[in-house]
Structure formats: C-alpha cells, structure tokens
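Novice: what shape does this take:
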Amino acid sequence: MSILLLLLRIVSYPFFILLHLLFVLFSLLLRTYETFTSQSTSADRLQDEPQIPPPKHLALILVPSKTRRKDEKSALGKSILRGIEWSGEWGVEELSIWDGQGLTQSVLPNLMKTLSQNITQHNHNKLPPSPPSTPPNGPTQDISPDEYDEEGPVSPSPQRKQGKSLVKETRVGSGSGSGLGDEVRSVTIYPGPSSNKSLKIHFLPPSASDEVIVNLTKRYVERKKDVSEITVRNVDRDIKEQLHFTSDPELLLIHHLSPLPIWRSYLPRSPPELWGYPFWSLRITEIYQYPSPLPLLHHLNPLILSFRSSSLPFLRKLGYSIALPVNTNSDGYGILHREEWNGAIGAWSKMEQRLGK
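Specialist: Model (predicted):
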C-alpha cells in the first residue's frame, strides 16, 4: 500500500508543477491585460464622479521589510506626511497610523517638527496680505510641559491669542490605567486659521494590538467587574478609550515601504494582511491594497506617448486606447504614491456599508 501511494505521489508531482506554471502564466497574462486596459485613478477622473462623504476614520498600515533598508525611515516619514496631507484634502476626520515594529515612534520627534513646519508654511501661503500694523496670525502648537520629549519641544511656534491652535498634541493612556502609558500619541490638526474642521491623527505603537485586550482584561479583574457587565458595547467603548478612537476605521489602506523583488513581482499577488493592526476595531472596514504592478512595463510609456502625439490617426487612436502603466516608485522607493491613494478613494466610492441592514 505504501509503495502504491509513493508511486501516486511521484506521478502527481509533474501534474501539480504544470498546474502551478499554468496558473502563474495565466496570472501574468491577466495582469498585463489589466495594466494596458485599466484607466488610471487620477484625481481629475475622481472629481468627475459623484461626490460621496469620505470615511470618518481611515487607517494607514505602513509595512516595513524584514531586512530593514537604510532609507526606509525616510520613506515612512514621507508616506505619513502624504497621508496626512491627502486626508486633510479629502475631509477625513480621523487617521490612525500603524507599522507594527515601532518604526513610527522612532521618527516621531522629527516628524512632528516637519509636520508643524509644513502646516505653518501651508497656511501662511493661504493667508491674505496683512497691513503692517497687524500682528502675524501664525499657527501654534499647544503642548503641556509634561509632554515634552527628551529632545525638547516639538515646535517653537508661538501661541495664538485667539482661535484654536493648528497643531495640538495629546498623549493617551497616562494616568488612565490603560497600561499603554504615554505610547499612544494623538495629534489634532486644524487645516486653516479660520477653519473649525480638524483632523485627528493617532500614532499607534506595537503595544496597541494584542496588549490592549490583555490590559483591558487585567483592568476588569482589578475592578472585580461582573461578567454580566462585560458586553460587546462596553468592550468597544473601553478599547476606543485606550486607543483614543472616536470611531472605528471605515477604510484601511495597506502600503509596503519596500518594493517586492523583481522575481516575486511576477508571481501571483499575495492577499492583503493586517500586519498586527488592532483587530478589534475592524468591524466593517474596506481593506484596500494597491495591486502590485508588473515591473519594467512603465518603460513603455515614452512609446505610448509618442503614439498619442503621432500625426497618423490610427497610431493616435492606438496610443489613447492603451493605458499608461503606473510606476509607483516614481517619487522614490517605498513612498506612498498618489495612485495608491486614489485607488483607495475609488474603492471607497464603490463600496457600501450597511451594518447588516
């Protein structure tokens, strides 16, 4: 019997190898066809579509590589700044950022300084010219003395006398018994001096995932909470309190800080993963990961553009019938690309969340 099974395995191996090769080949053909036929999710095309309310809470997962690259921290910082800028443009109220390895926390002091400077410059450019006698209406950052880092304050910007500050930082968990200490950092950004609309940003540390449930269980035990009081609604409320969430994420965008090796880019795409993001809050969430493009195809863009500008009608028609392959590394390796963001917006515009109704 064992010899028969061994013979069956030997005979089946070539069949399974052939089946796998056919699957890979079919996947390559399908992805190539999609690359040259699907239109780019450009901002202009999205503006032509019916406007829908943006998600109240957007989660951004920035996935570091297993072997850390030298410029990965820089790519993470630029990706965070882009996510914040585009969230403000889109009208998102809440943005949570996660990498699962503490990389965000290591760049947070410099990131906060850059963020404050960018907002100062952005709003300075939007303000109308003031008379010489009018004092400057600059943005501020309100941070209490106990919220200073060891490197000093995040920004030396002055305090405004009237209105809200444009950047306000708070740390969540201190003195609340949550067990997360001062690790969960929340920053509230006001996009303009006269705007009441704010964007709340949460920088989630690695301890904000599984340890949240552990710390919450310990707190229930210490308070001798009755089992009948531990309901789903109460757990939801307590976890949101620990993470400082106002609402659950409605859209989750996954971005890899390191591009795939060329040989892996030709294999079938891997399914999206959460990479340790706090799972409890993901009740009804649209999870989006930009389809990894086939490498080297973007080098055909000059040829396609030459077709579009040709004097021959059939070449122009051919050029406009072919989509330009996207190069997601055109702004730098590992940096969040606008095409990824617009793809998430397009996915959000097509989905429907009815909470089971």
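Novice: can we go C-alpha only for contacts and neighbour counts from here?
Specialist: OK.
Novice: burial count for His202?
Specialist: By the criterion of other CA atoms under 10 Å, His202 has 23 neighbours.
Novice: can you pull the contacts of it?
Specialist: By CA atoms under 8 Å, 6 or more residues apart in numbering, His202 lies in contact with 94-97, 184-187, 243-244.
Novice: between which two of these is the distance greatest?
Specialist: Of all pairs drawn from the contacts of His202, the widest gap by CA to CA lies between Glu94 and Val184 and measures 14.4 Å.
Novice: the two: which is more packed in?
Specialist: More neighbours surround Glu94 than the other of Glu94 and Val184, with 25 against 22 (other CA under 10 Å).
Novice: just checking, that one touches Thr188?
Specialist: No. Applying CA atoms under 8 Å, one finds Glu94 not in contact with Thr188, separated by 9.0 Å.
Novice: for these two, list the residues in contact with both.
Specialist: 199-201.
Novice: mind checking which of those are in helices?
Specialist: Among the shared contacts of Glu94 and Thr188, no member is found in helices (DSSP state H).
Novice: going by distance to Asn342, which of the residues you listed wins?
Specialist: Of all these, Leu199 has the smallest distance to Asn342: 19.0 Å, by CA to CA.
Novice: hang on, the closest one packs against Leu95?
Specialist: Yes. Using CA under 8 Å, Leu199 is in contact with Leu95, at 7.3 Å.
Novice: next up, for comparison:
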Amino acid sequence: MPVPDDQKSLRHTPLHALHVSLGGKMVPFAGYDMPVQYPAGVLKEHLHTRAAAGLFDVSHMGQIALRPKSGKVEDAARALERLLPQDIVAIAEGRQRYAQFTNKDGGILDDLMVANFGDHLFLVVNAACKDADEAHLRANLSGDCVIDPLADRALIALQGPKAETVLATLCAAAPSMKFMDAGPHEVAGIKCFVSRSGYTGEDGFEISAPASDVERLAKMLLDNPDVLPIGLGARDSLRLEAGLCLYGHDIDTATTPVEAALEWSVQKSRRSGGARAGGFPGAEKILAHFDNGATRRRVGLRAEGRAPVREGALLFADADAREPIGQVTSGGFGPSLNAPVAMGYVPTNLSALGTKLFAEVRGQRLPLAVAAMPFVKNTYKR
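Specialist: Below you'll find the predicted structure:
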C-alpha cells in the first residue's frame, strides 16, 4: 500500500516498528507518526492506566543536557533562570521541577521539566517546540553552558498504581524514589535516566533510555500482564482529568503563568520581594499579575449533561448572552468520571468554584459550572 504524501515526511520514534506490530493506529502528531490507540481502544487504555499500568512512547519529546562551562551546576542553574521564572538554583541534586520558558510579554514559549543531575541540568521539552527551545537556549546561554540535544535517546512513561511494582522488577531504585525524584539509574542493566513523574495524574515514571535499547526495554515492560501499551488518545483524556495543561491549547505565547493558574510553579524567591525576583523575560507583566491579579484565569469546567464540551466552544455568562466571556481550551469525556470535563479561560470575576456558565455546542447553550481541578485525585508518591 502506498504511503500517503502527508505521512512521507513524518519522523519515526525508535519504537515505531513496535507500535505497528502491536496494532497501533498511527496518526501524525508534532511531526511524528504516533499511535493514537491500540486494539483495546482509548476507553480501555485510559481505565487500565488508572487501575494498573500503562506504557507510553514519548520519544518525540525533546531531551537536552545543559552542561555548565565552569563545571558548577549552580552556574548552569543561574544562567537558565534568565529564561524562566522558576527557582532552578534551589533544585537539589536528584530532583526535578516543572517550569516555563517565557517571552518579553510574559507569555509561555513552552513548558518543560528541569532536573539536577549533579554535574549538569537535564531538560525535557515539548515535541513541537524542541527545535525552537534549543535555538532559544543557544542564543541566550551559549556563553555559560554547552547545549547538548540528546538525539540518541528515547523516552517512555510507565504510569499507574502498579507502575512501581512493575518497574521494581527491573530497577532496584524504583521503590525508594519519591515524586519528582530524577537521576541516572540502571533499568534491566540499561543505563537510563529515571524520574518519578508523568502526565496522567497517576504515580509513575518517565524513563530516558538509549534509542538502541528502548525497544528491548519496552518489550520487557509489556511482558508484565499489568502493563498495556497506551496511545495519544488516552494520554490526552488522562491528562485532562488530571487538570494538566497541553501546550498550544491551554497555554501559549499569549498566556502568562498566572492566567494559566500555574502560580504554584513560581517559587517565592523569583516573585516580588524574593531574593532573586524578576530577571526573566516578561517579568514586569508576570509579577504585576502576581501582585494585582490577572483579568482572566484557566478553570476547570463540569457540564450538567452528558454531552462533551470540546476545545473551541465559546463560553457565556448566561443562556441568552450575546457576547462570549471565554472559550474552552481542552474538553472531552472523562472515562474515570463517566462524565464530560473541560478546561478553559474565563474572566477572573467569574472563576470562583460553582460559578454557573453556558457553553455553545452545535447551536445550543449547555449549562456547566466552574469546578475544582484535578477532576480525578492524583496519586503521586510524596
């Protein structure tokens, strides 16, 4: 069968052949040919991850080592703080932190994970942004750091309540790790970088492995009856239930961390009055939002009925209002809740829990309410 023109230029992860052999339905995503689901289907994959363990291929993500030219990891951390509002210096060796690159207007260029590996920093960035992120780092930090994209590594995620038990059979260090621990560990004799984190709201691990070894490692994990392969469809519904942002949808270059309800990710040391306040792109606007509030805010939304309210749906203050007050940025059916869930932006004065709103879906105004996130309680091991 001939390959469609729109797929000829798609890149493959090192696990592409495995996805095909497992019956993965392949779709274009961030320039890659990726599995959206397997024969079990999105619903079963989602619920299996919540009940046992799911294995995700996230090798399309960017992995970058930031190596200080001085030999001191603190110097790399201070340099990186010029590009984002998080306290990177305070990340202890063997730990990682969620962060955002910001622009001069306070918007988010990308969100990422930053780990301290002792002699360098390890960054994981979004697939669609990784080339721009690397260029951004080179343009701003080359005087202080060697920017080393780790193109020869793959990345997989093992998520769910049985993830620890499964990984412990291959990695002795797994049970002792806590949420957001990260560092080099051997997994089945393979030298990997392992973090206890993920994108599902469940306990779990992300494992960076050499591309040449990752298929063997993935097969060993899938040999465990508690593990199923999970595609992009369930990955999206899991992260939505967890209230986690998807870059380019819930956050973008026109959204500040405060508008996105990500204040928790900006440490006090970088805020107004902190020891190292400001000094990052868009600091004036972002710190003003911390001090005075923003005019809009990302909120969780629960519909009263069964119909999913999807991305792009306009939000209204009442059923008869002519002008929208906001928009849904992510939405769908939450299998764990057996009900629709969504996220979107509304004026801050309409962001209180329980506030009644209406979404326009196929010409009808459907009632919904501002709801607490995460929609499903997270199970991180702290």
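Novice: now the TM-score, please.
Specialist: Comparison of the two superposed chains (TM-score structural alignment, normalised by the length of structure 1) gives a TM-score of 0.20, and 120 aligned residues with a CA RMSD of 6.8 Å.
Novice: the more surrounded of Leu199 and Leu95 of structure 1?
Specialist: Of the pair Leu199 of structure 1 and Leu95, Leu95 is the one with more neighbours under other CA under 10 Å, namely 27 against 22.
Novice: okay, and that one sits in which element?
Specialist: Using DSSP states H and E, Leu95 of structure 1 maps to strand 94-98.
Novice: if we can go back for a sec, in JSON lines, list the contacts of His202 of structure 1 along with distance to Trp263 of structure 1.
Specialist: As requested, those are arranged in JSON lines below (distance: CA to CA, whole Å):
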{"residue": "Glu94", "distance to Trp263 of structure 1": "37"}
{"residue": "Leu95", "distance to Trp263 of structure 1": "34"}
{"residue": "Ser96", "distance to Trp263 of structure 1": "33"}
{"residue": "Ile97", "distance to Trp263 of structure 1": "30"}
{"residue": "Val184", "distance to Trp263 of structure 1": "38"}
{"residue": "Arg185", "distance to Trp263 of structure 1": "39"}
{"residue": "Ser186", "distance to Trp263 of structure 1": "40"}
{"residue": "Val187", "distance to Trp263 of structure 1": "40"}
{"residue": "Leu243", "distance to Trp263 of structure 1": "39"}
{"residue": "His244", "distance to Trp263 of structure 1": "41"}
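Novice: can you list the buried residues in whichever strand or helix holds Arg216 of structure 2?
Specialist: Here Arg216 of structure 2 sits within helix 214-222, counting by DSSP H and E. Of all the residues in helix 214-222 of structure 2, those buried under the rule 16 or more other CA atoms under 10 Å are 214-215, 217-218, 221-222.
Novice: counting neighbours, what do you get for Ser193 of structure 2?
Specialist: Check again: residue 193 of structure 2 is Phe, not Ser. Taking other CA under 10 Å as the criterion, the count of residues near Phe193 of structure 2 is 20.
Novice: helices along structure 1, start to end?
Specialist: 2-37, 43-48, 72-90, 103-126, 210-222, 232-243, 262-265, 301-308, 313-321, 338-350.
Novice: go on, structure 2?
Specialist: So, for structure 2 - with DSSP H - the helices run 5-8, 16-21, 42-51, 73-80, 130-141, 163-168, 214-222, 232-241, 283-292.
Novice: out of those helices, which gets nearest to Leu366 of structure 2?
Specialist: Where the helices of structure 2 are weighed against each other on CA to CA, the nearest is helix 232-241, at 19.8 Å.
Novice: the closest one vs helix 42-51, what angle?
Specialist: Using axes from the mean of the first three to the mean of the last three CA atoms, to 10 degrees, the interaxial angle of helix 232-241 of structure 2 with respect to helix 42-51 works out to 50 degrees.
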